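Student: pasting the structure only:
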């Protein structure tokens, strides 16, 4: 395993790299880190070079430079340039499903397949207001002011009842975030635009949970209808933190898909 920091546009982004073979990049969503995908890494690394960055402003990556969906796209392109990868398989969760779609549209030759976990649309006006209000809350009162609400709203009842360690880990991911980095991530999501989904020609896997109230099965079905080559899986009793709540199924489906 290679763990360290890679200079991307003057910012040292935290990145973990494991395994060998064709590269797979795993991008976490708002409030996550590369550790969101820890349950999938060992199996994927037997077949692929697995690359897990902490997005700018998240986890161990600093709060600096442009924090926006366009900024995340630029960071991904810069990271691949630094690592010497011309084409990759991409996995995105939640907010990062927008990032990887925008990347696939902007750099079609660099993507061979996409997996979207808990895919979301760009937020409507009410959603934009909610994200900006959350940003204001964490700036004023810190991450503890929102962590329990996010866990309650974005994990399934079955996860909280039967797999409390998963819910606890989601809370830990959230409470360890830099409040300013998280706030800027909220603002990046609020300002997000809808990707030109119809322009994406590579195979796409859409995976969500029956109890995902953020990246709902309806959103995945809508996206599947606009994509040239899409397949959808829905996990029972799974909320929005897909790779943790349905860890074994996500691992198996990613290996089969890729």
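Tutor: Sure thing, it's come through. If you're wondering where the values come from, they're calculated on a predicted model, not measured in any experiment.
Student: only C-alpha atoms from now on, for both contacts and neighbour counts.
Tutor: Will do.
Student: look through the protein and tell me its longest helix.
Tutor: helix 125-141 (DSSP state H).
Student: what's the first helix or strand after that helix?
Tutor: helix 144-154 (DSSP states H and E).
Student: orientation of that next one relative to helix 125-141 in degrees?
Tutor: Orientation note: helix 144-154 sits at an angle of 140 degrees relative to helix 125-141 (axes from the mean of the first three to the mean of the last three C-alpha atoms, to 10 degrees).
Student: next up, a second structure to put side by side with the first:
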């Protein structure tokens, strides 16, 4: 039987073949970032992946919006083909992103943060001009699930990242906590293809040294750009209340619960997710009220 994908889905290999290969961009004396840059109209849509993630994670959106919008996606320092940071900190990752956008001539991006990447997007938008912010599967606090520290500490101590991962174990964990039960198996496997587990220690310490304990609530009012906070009810990693509370705290925050999705809604229900991104474009480019734009774009939901 042919594989049935959700509406708006673009398989990973098809997306990768349609896009240019990533290149290295020097953002400071110490750091070069593996970057995929697709020119297009302003404002640029800039993707920040989560912990142990990949610049290819938003492949359905990269394929869909290429040509319609300037796109930037990159590997955080220490991940993928990017060099390591001399120190792992959210401040450092924000500085890397600022340097990258300066090099690419991007002034007021729409930032899309996923999972731990939401911390980078939030902190960047507090300090630098942004046309909008989209936060998915994260927020401004409590991004670390209770099971993560007991799992990663011995993993790092024993240097298990040097070994081939237990494929069956990884898949059981991903299926259990990452995706809605109705998400087609082909989508989960495709996403895993876009996101191989890293074998560099620096990718794992990015999580443990930069993101554990993040709490950006104290000065959340500094993020004044339109902010769309999207969460899937089946997310087993970050609780939905974290997203809802984050949206309520931000001066221009709008919360959207996207049904039948988990931690990776942009791949699970790409057509619906892309409509939310278009609502952000309506707000950032057309000056529309974000909440009204979301209602208009999701009326059929």
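Tutor: Alright, I've got the coordinates. Please read all numbers here as calculations on a predicted model, not as lab measurements.
Student: give me the TM-score for these two chains.
Tutor: With the length set by TM-score structural alignment, normalised by the length of the first structure, the two chains reach a TM-score of 0.87; 252 aligned residues with a C-alpha RMSD of 2.4 Å.
Student: now the helices: where do they sit in the stretch 51-200 of the second structure?
Tutor: 59-65, 90-104, 117-127, 148-157, 167-177, 185-194 (DSSP state H, counting those that start in this stretch).
Student: which residues does the counterpart of residue 86 of the second structure in the first structure contact?
Tutor: Matched to the first structure by TM-score structural alignment, residue 86 of the second structure sits across from residue 65. Residues counted as contacts of residue 65 of the first structure (C-alpha atoms under 8 Å, 6 or more residues apart in numbering) are residue 11.
Student: go again using 10 Å as the cut-off
Tutor: Residue 65 of the first structure makes contacts with 9-11, 56-57, 71, as judged by C-alpha atoms under 10 Å, 6 or more residues apart in numbering.
Student: from residue 132 of the first structure, how far out is it?
Tutor: Residue 65 of the first structure is 19 Å from residue 132 of the first structure, where distance means C-alpha to C-alpha, to the nearest Å.
Student: check contacts around residue 137 of the first structure.
Tutor: By C-alpha under 10 Å, 6+ apart, the neighbours of residue 137 of the first structure are 131, 143-146, 179, 183.
Student: for it, what is the corresponding residue in the second structure?
Tutor: So, by TM-score structural alignment, residue 137 of the first structure is matched to residue 155.
Student: so how far is residue 240 of the second structure from its match?
Tutor: 28 Å.
Student: again, but for residue 104 of the second structure
Tutor: 34 Å.
Student: tell me which helix or strand residue 46 of the second structure sits in.
Tutor: Residue-wise, residue 46 of the second structure maps onto strand 45-48 under DSSP H and E.
Student: once the structures are aligned, where does that strand end up in the first structure?
Tutor: Going by TM-score structural alignment: strand 45-48 of the second structure matches residues 24-27.
Student: the matching stretch: how far from the chain's middle?
Tutor: 9 Å (C-alpha atoms, centre = their mean, to the nearest Å).
Student: give me the mean deviation of it from the second structure.
Tutor: In the superposition against the second structure, stretch 24-27 of the first structure averages 1.0 Å from its aligned positions (mean C-alpha distance after the TM-score superposition for the first structure).
Student: pull out the buried members of the contacts of residue 137 of the first structure.
Tutor: Buried subset of these (neighbour count, 16 or more other C-alpha atoms under 10 Å): 131, 143, 146, 179, 183.
Student: mind listing what the nearest residue to the second one once chain neighbours are set aside touches?
Tutor: The spatially closest residue to residue 143 of the first structure, leaving aside those adjacent along the chain, is residue 175, at 5.3 Å (C-alpha to C-alpha, 6 or more residues apart in numbering). By C-alpha under 10 Å, 6+ apart, residue 175 of the first structure lies in contact with 31, 142-148, 169.
Student: counterpart of residue 175 of the first structure in the second structure?
Tutor: Using TM-score structural alignment, residue 175 of the first structure sits opposite residue 196 in the second structure.
Student: again with residue 43 of the first structure
Tutor: Aligned partner of residue 43 of the first structure by TM-score structural alignment: residue 64.
Student: what about that match, how many residues nearby?
Tutor: Residue 64 of the second structure: 17 surrounding residues under other C-alpha atoms under 10 Å.
Student: and the gap between it and residue 89 of the second structure?
Tutor: Taking C-alpha to C-alpha, one finds residue 64 of the second structure at 32 Å from residue 89 of the second structure.
Student: what's the strand holding residue 46 of the second structure packed up against?
Tutor: helix 59-65, strand 71-74, helix 90-104, strand 110-114, helix 117-127, strand 132-136 (3 or more C-alpha pairs under 10 Å, 6 or more residues apart in numbering; DSSP states H and E).
Student: now do 8 Å
Tutor: For strand 45-48 of the second structure, the packing partners by 3 or more C-alpha pairs under 8 Å, 6 or more residues apart in numbering; DSSP states H and E come out as strand 71-74, strand 110-114, helix 117-127.
Student: redo those as TSV? Include mean neighbour count and distance to residue 24 of the second structure.
Tutor: Output for those, formatted as TSV (neighbours: other C-alpha atoms under 10 Å; distance: least, C-alpha to C-alpha, whole Å):
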stretch	mean neighbour count	distance to residue 24 of the second structure
strand 71-74	24	9
strand 110-114	27	20
helix 117-127	24	20
